[in-house]
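Colleague: can't give you the sequence, but here's the structure:
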């Protein structure tokens, strides 16, 4: 299964601003960004994504998945932090 298929599926099913998928069907990494996560616990945030891709897992299209979720504000901070820490001097 192509990562773009899962990315499109998540964008169609949930009100997300961005979805980034990497890896392969053995271990898929999902980064989801959306206001939908605001005010929810990390567990609840991940459950939203997991429940959306559960059928892909039960049908053996995905073996394992790791999920990171961010509100747009959290995503902007995380990207800035990553950019700041990966600078070479």
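Modeller: Received it, and whenever you're ready, just let me know what you need. The model shown is predicted, which means the values in this text are computed figures rather than measured ones.
Colleague: Only C-alpha atoms from now on, for both contacts and neighbour counts.
Modeller: Fine.
Colleague: Show me which positions of the longest helix anywhere in the chain end up buried.
Modeller: What stands out as the longest helix in the chain, according to DSSP state H, is helix 42-58. Taking 16 or more other C-alpha atoms under 10 Å as the basis for neighbour counts, the residues of helix 42-58 that come out buried are 45, 46, 49, 50, 53, 56.
Colleague: now swap in stretch 71-88 and tell me
Modeller: Applying a neighbour-count criterion of 16+ other C-alpha under 10 Å, the buried positions in stretch 71-88 are 71, 72, 75.
Colleague: The structure to be compared is supplied as follows:
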């Protein structure tokens, strides 16, 4: 199973400017939620943003080190707006 730090490292390797928050949803190390904020998402649809993250962790997901990954992706601007409304 992949650790939260490993998942974060995989995402940051593909998106070096990303701010990444990983939460283990089950305590078993195979179901995660990730919040990813990156300027690389600018101009991309939500589906394209998620595809970028899934490509980053693709090997771990195909070998079932990660069974499930829930994603929330934001550009820095949309993250700032989300943070202000919270």
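Modeller: On my side now, so go ahead. None of the values given here were measured: they were computed from a predicted structure.
Colleague: Looking at the buried residues of helix 42-58 of structure 1, which one is closest to residue 18 of structure 1?
Modeller: residue 49 (12.7 Å; C-alpha to C-alpha).
Colleague: average offset between the longest helix of structure 1 and structure 2?
Modeller: After superposition onto structure 2, the average distance of helix 42-58 of structure 1 to its aligned residues comes to 0.7 Å, using mean C-alpha distance after the TM-score superposition for structure 1.
Colleague: give the contact list for the residue positioned nearest the centre of structure 1.
Modeller: Within structure 1, one residue has its C-alpha closest to the average C-alpha position: by C-alpha atoms, centre = their mean, that is residue 31, at 2.5 Å. Applying C-alpha atoms under 8 Å, 6 or more residues apart in numbering, we find residue 31 of structure 1 in contact with 19, 20, 21, 67, 68, 69, 70.
Colleague: Relative to residue 13 of structure 1, how far out is it?
Modeller: 15 Å (C-alpha to C-alpha, to the nearest Å).
Colleague: With distance to residue 81 of structure 1 added, can I get the buried residues of stretch 71-88 of structure 1 in JSON lines?
Modeller: Shown next, in JSON lines, are those (distance: C-alpha to C-alpha, whole Å):
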{"residue": "71", "distance to residue 81 of structure 1": "15"}
{"residue": "72", "distance to residue 81 of structure 1": "14"}
{"residue": "75", "distance to residue 81 of structure 1": "10"}
